[in-house]
Each structure stands twice: as structure tokens, then as C-alpha cells.
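J.: Provided below for reference: sequence and predicted model.
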Amino acid sequence: MLMKVALPQLELHKIDNQFQNIPHAHDDQYQITVPVKGTCYFNYENRDMTLGAGDGLVLNPSDRHYFHTSDDASLIVIRVNHGSGGAGITDPAARQHLEPGAMLSYFQRWAGQMLTVEPADRLAVEETQAMALHDLQQILRGGGTEGKPAKAAADRNVLRVLDYIHARYAEQLDIDTLSAIALQSRYHFIRSFKLATGMTPYQYVLHLRVEEAKAQLRRGSSTVTEISYSMGFSSPSQFYRTFMKFTGVTPEYYRGQS
């Protein structure tokens, strides 16, 4: 059985039971291969190796390889685009042990988040990618601890971002711009923002959009479709899903009760 979940800079693959492919390379992607059960027989640049459960192998872009698996195998393959989050995978050990149960838990969490992200919303996609890529970089570095940003500086930075978001929440925002305003990396910005507000940047944007949509519904002058597009949603169906998630009722029901 094959499973694939993909965002623009990150791909997750899960392979169960017997599988084999042919020699190939990924010109612009790093690849991390981790069996979580069974055995993977791997050929990397004409060198044969056997990977057991937890034997992770990191390939650089353009490394030629192929593999086949045992009948009972379960394999995780992660691909990260070079020049994006992949730039953070700097000189990892080519082969390292990664705890199978932990890797499976990470995979399930990442896949769940990627499957539910709104693909038309750039901020949602970038936020999901940034968090998953940070997790992956920490795993490959051995899970080292990180210092927290100084609270006063973080608070000042978040206030600047909040001003920016409040002026533009109905527009398409992106993580790079917001993290640059905060003078932080993508991951540290998301973490600082959530510590300050209790929400991720994308959740906060949705909160502002729903609050303004509620005000427009109470005024009663615009249709639900008009409101959905004016608030920056990619479609009325996205607006419906988000509105019900935040309020528990449909926009029409909310308008009728106002």
C-alpha cells in the first residue's frame, strides 16, 4: 500500500508490505528514508546496504538510489525541496538511528495536518510546512534544545505583527513577511506568536475574519458569498467550514438569530 501527502516544499510517503522501484534520483530534493518495521534493501550510489527498523538514511539532491522492501515492511519516505526548508538539513549524518515509534507518530501528525490544510490559503500552507520542517530538522540534529526568545523583545515583535495583520487580515498573508516583521525565523515567530495570543498566525487571521463576518451578517446588507470573498476566503465552502468551526452554526443561522 502506498500513501502520499504533499505540500509545495514537503512530501510524505508511506509504503507498506513488499515494494520495489528502479534506479532514480531527485534533482532538487533531500530524501529521508526510515523503515518503521521490517527490512529495506537499499542501493545508494551503487553501494548496497540493509536498513532495519529505525535505520534512517538521508540522501542529498541528485543522489542516485533504488530499494526494495520485505513482505512485512513499513517504510516512511520524506522529501524536502532544496532551497526551502531543505536548506536546514545541513550536513546531517548520512545514516542515523531514528526511533521507529516516534517517527511514526510524527508522520501521522504531519500527514493529518497536511491533509486538512486549506491548499488555496498561502499562510495556512506555509505555517504547516514550517512547523513540520522544524520538527524534522530537530529530529535529524538529535532533538537538541532551543532557547526561548527574550519575552520583552518577543512581545514588541508580536505587537508589530498584530498591527500588520489587523490592517490586512482579509488579504493573502505569508509567513516570510510576518516573520521578517517579527525579526525571527519562521518557526520561532510562530512559536512566539502562539505564546502571546494563544493561536497560531493562521488561526488568528481566521478569528479576525470570522469576527468581521459576524458583524457583516448582523448588518444584513451583503450575501454570504459576498462576505466570504470580502474576508479573503478562497470559496464560500471554506467560509462555511471556518464559520461553523468557530461558532458552531451556519452563517445563515447566525444571521437569523441576530
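T.: Done, it's in.
J.: CA atoms for contacts and neighbours, from now on please.
T.: Fine.
J.: how about the strands in the stretch 51-200 of the chain?
T.: Here the stretch 51-200 of the chain has its strands, by DSSP state E, counting those that start in this stretch, at 55-59, 65-69, 74-81, 95-97.
J.: nearest to Glu126, of the ones you listed?
T.: Taking C-alpha to C-alpha, strand 74-81 is the member of those nearest to Glu126, at 13.5 Å.
J.: look up how far Tyr240 lies from Tyr41.
T.: 48 Å (C-alpha to C-alpha, to the nearest Å).
J.: more neighbours, the two?
T.: Tyr240 (18 against 15; other C-alpha atoms under 10 Å).
J.: all helices of this protein, in order?
T.: Assigned helices in the chain, in chain order: 100-116, 122-140, 151-168, 175-181, 186-197, 201-219, 224-230, 236-247, 251-257 (criterion: DSSP state H).
J.: nearest to Lys14, out of these?
T.: Nearest of the helices of the chain to Lys14, taken as C-alpha to C-alpha: helix 100-116 at 8.8 Å.
J.: give the buried residues for that closest one.
T.: Pro100, Met103, Leu104, Tyr106, Phe107, Trp110, Ala111, Met114 (16 or more other C-alpha atoms under 10 Å).
J.: which among these gets closest to Ala170?
T.: Met114 (22.8 Å).
J.: here's the one I want to compare it with:
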Amino acid sequence: MMEMSIRTERMELFKGADRFSNRSHRHGHWYQVTVPVQGVCHVMMENKPYRLNGGEGLIQHPGTEHFLRLDADSSVIIIKIREDALGLEQASGSLPEFAVRQRMDPGELSRLFRHWTSELMFGDAPDPLAAQETEIRVLHYLRATLNGSIPERGLESKVRDVHIHQVLEYMHAYYAEAVSVDDLAAVAKQSRFHFIRNFRECTGVTPYQYLLMLRVDKAKQLLKSSGDSVADISCSLGFSCTSQFHRAFRKFAGMTPGEFRQS
């Protein structure tokens, strides 16, 4: 039996395999998407049995009692999303209802799952903006994939440059701080989902990439004008560790901080 679980503030990514099973339980404020990507998964939900083959997804809405077990040589991917992360409350104030049964591409989901978990385990996940961008990629995938009610109510469909300019001014002022997607979306007066798309349309990069570019530009100035160590510069600019700083600097400058200082 194999299990892997990675959890952030708003979601959990889980994979179980080879006769994995759990006990009956509920998630009070979480949606759960259960998708076998290989073999057969047996789910009991609200006392009703479901037999799922690869790619046949099942939605557990908040408060739904359920448990599952896998056959031998089977595996399942589970995505749990906190209900307030969806940002999709209907006009009545109620949360959206998704179709209980979903059809999802197991190959695509497996590939994306590996990418998401790799970002969170080996990327710049300690930086809140990096982790939140991974969350948003997962949410965008679900919004594009799940059948049911995924309304676009009340959300502006066109980019307003003045709002993005305000965000850029904010980022230039606070680039060394722990900036979050929620902070930037609030400045833009947009939902987090529309903000990240609009930001990229206006700048050609994601908010996190833009933040790294600002930090690297400042690092270049400090490397040339001060005698501060690379570690001190990294810390002063908000990088979680020197290895993150080195990766970002090499990506945007084409060389290491030490090589740049000597150039």
C-alpha cells in the first residue's frame, strides 16, 4: 500500500495505490475529487456504492460521508479544495453543485499531478506566492474540467490596465516582502482567478515571475554597489533560501550571482 499527500492552505493533493483504503469520514468545508487513474476504486458515499474505473471521477461535496478502497494494482488521485477557495458562491449565496460523476482523462491528470507535486516539494513553495500559483493552476484545471455549475457571475471580463498598474506599483514597493496572490488581487479589485489571468495578459509573465524579476534586478544593483555577501543579499530581498536566489538569478540573468559580481 502506498500513500503520498501534500497539503497547502487551500488544497490537498493525495495519491493512494495497491489496496489502499480509508475509513468512513466527512470533510466539513472541503470539496473532494476522487479519480482512479489505474485499475478499480470502490467508493461508498452516503450509503451508496460506486465502482469507478480509470478516469471515472466522483465528487464529494462538503459534509458528504464517504470512504474508499482500491483493488490490487490500482491507484487513485484525490484533490481536496477548501470551499472558500473556489470563489464561486452563487447569487443566492449557496455553494455550487457539481455533477457527482465526472469523466476525466487519467493520463492528463497523472501528468499534471506529478507537475503540481514537484512544484510544491522541490520548487519555491516556501514562498507563499509560488505555492498559491500552484493552487491556482489546480483550481483552473478543475474549473475547466468539472461538469456542473461553474458560473462566471459578476466577474469582469475585460482587463482594466489601471488596476494592473496599481498592482505593479505595489509590487515595486513591497517586492522584498512575503506577497500573496490575495494581497495583489485585493489591490487589483479582482477575484484571484481573474487577477492572475489578467496580470499575465498585461505583462506576459505571472505575478510570481514578475516578483522574481524585481528581486533579481535589485540584486544586480547590490552585487555591484555593495560588499554584502550573496547570502545577506538573498535574505534582504525576501528569498526563502540562497538556493532559491541562485535559481532565480541564473534564470533571469543567465549566470550565477558570483559570476555577475565578477563580470
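T.: Nice, thanks for sending it over. These figures come from a predicted structure and were not determined experimentally.
J.: any idea what the TM-score is?
T.: Put the two chains on top of each other and the TM-score (TM-score structural alignment, normalised by the length of the first structure) is 0.87; 255 aligned residues with a C-alpha RMSD of 2.5 Å.
J.: re the thing from before, closest to Leu10 of the first structure out of the strands of the stretch 51-200 of the first structure?
T.: In terms of C-alpha to C-alpha, the element of these nearest to Leu10 of the first structure is strand 74-81, at 4.8 Å.
J.: Glu119 of the second structure contacts Thr134, doesn't it?
T.: Yes. Using C-alpha atoms under 8 Å, Glu119 of the second structure is in contact with Thr134, at 7.2 Å.
J.: how about Leu112 of the second structure, what's its match in the first structure?
T.: Taking TM-score structural alignment, the alignment pairs Leu112 of the second structure with Tyr106 from the first structure.
J.: tell me the centre residue of the second structure?
T.: By C-alpha atoms, centre = their mean, the second structure has its centre lying nearest to Glu135, at 1.4 Å.
J.: and that one, what pairs with it in the first structure?
T.: Using TM-score structural alignment, Glu135 of the second structure pairs with Gln129 in the first structure.
J.: over to Asp124 of the second structure?
T.: Using TM-score structural alignment as the criterion, Asp124 of the second structure maps onto Glu118 of the first structure.
J.: its match reaches Thr128, doesn't it?
T.: No. Using C-alpha under 8 Å, Glu118 of the first structure makes no contact with Thr128, being 10.1 Å away.
J.: more neighbours, these two?
T.: Shown here are Glu118 of the first structure and Thr128; by other C-alpha under 10 Å, Thr128 has more neighbours (18 against 15).
J.: now do the same contact list for that one.
T.: Neighbour list for Thr128 of the first structure: Gln113, Met114, Val117 [criterion: C-alpha atoms under 8 Å, 6 or more residues apart in numbering].
J.: the last one and Ala124 touch, don't they?
T.: Yes. Counting by C-alpha under 8 Å, a contact exists between Val117 of the first structure and Ala124, whose distance comes to 6.3 Å.
J.: give me the neighbour count for the alignment partner in the second structure of Gln138 of the first structure.
T.: The alignment partner of Gln138 of the first structure in the second structure, by TM-score structural alignment, is Ala144. Neighbour count of Ala144 of the second structure, defined by other C-alpha under 10 Å: 9.
J.: on that earlier part again, which one's more surrounded, Val117 and Ala124 of the first structure?
T.: Taking other C-alpha under 10 Å, Val117 of the first structure and Ala124 do not tie; Ala124 has more neighbours (22 against 18).
J.: how close does the spatially closest residue to the more buried one that is not a sequence neighbour get to Glu127 of the first structure?
T.: Spatially, and ignoring its direct neighbours in sequence, Ala124 of the first structure is nearest to Tyr202 (5.8 Å; C-alpha to C-alpha, 6 or more residues apart in numbering). When distance is defined by C-alpha to C-alpha, Tyr202 of the first structure is 7 Å away from Glu127 of the first structure.
J.: which of the contacts of Thr128 of the first structure does the second structure keep?
T.: By both residues aligned by TM-score structural alignment, their matches' C-alpha atoms under 8 Å, these still in contact after alignment to the second structure are Gln113, Met114.
J.: now render the contacts of Thr128 of the first structure as TSV, adding distance to Gly256 of the first structure.
T.: Formatted as TSV, the contacts of Thr128 of the first structure follow (distance: C-alpha to C-alpha, whole Å):
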residue	distance to Gly256 of the first structure
Gln113	33
Met114	35
Val117	30
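J.: out of the contacts of Thr128 of the first structure, flag the one nearest to Leu208 of the first structure.
T.: The closest of the contacts of Thr128 of the first structure, once distances to Leu208 of the first structure are taken by C-alpha to C-alpha, is Val117, at 18.3 Å.
J.: what residues does stretch 2-19 of the first structure touch?
T.: Contacts for stretch 2-19 of the first structure (C-alpha under 8 Å, 6+ apart): 1, 68-81, 84-85, 107, 111, 114-115, 125, 129.
J.: pull up the aligned stretch in the second structure for it.
T.: Against the second structure, stretch 2-19 of the first structure falls on residues 3-20 (TM-score structural alignment).
J.: what's the first-to-last distance across the matching stretch?
T.: From its first residue to its last, stretch 3-20 of the second structure covers 8 Å (C-alpha to C-alpha).
J.: distance from it to the middle of the chain?
T.: Relative to its parent chain, stretch 3-20 of the second structure has a centroid offset of 14 Å by C-alpha atoms, centre = their mean, to the nearest Å.
J.: now swap in stretch 190-206 of the first structure and tell me
T.: 15 Å.
J.: again with stretch 160-169 of the first structure
T.: Relative to its parent chain, stretch 160-169 of the first structure has a centroid offset of 22 Å by C-alpha atoms, centre = their mean.
J.: list the buried residues in that stretch.
T.: So, applying 16+ other C-alpha under 10 Å, buried residues of stretch 160-169 of the first structure: Val161, Leu162, Ile165, Tyr169.
J.: what's near enough to touch the first one?
T.: Just to be clear, that refers to Val161 of the first structure. Leu178, Ile181, Ala182 are the contacts of Val161 of the first structure under C-alpha under 8 Å, 6+ apart.
J.: just the buried ones from those residues?
T.: When the contacts of Val161 of the first structure are checked for burial by 16+ other C-alpha under 10 Å, the buried set is Leu178, Ile181, Ala182.
J.: what residue, apart from its backbone neighbours, is nearest the last one spatially?
T.: Translated: Ala182 of the first structure. Ala182 of the first structure sits nearest to Asn157 (C-alpha to C-alpha, 6+ apart), 4.5 Å away.
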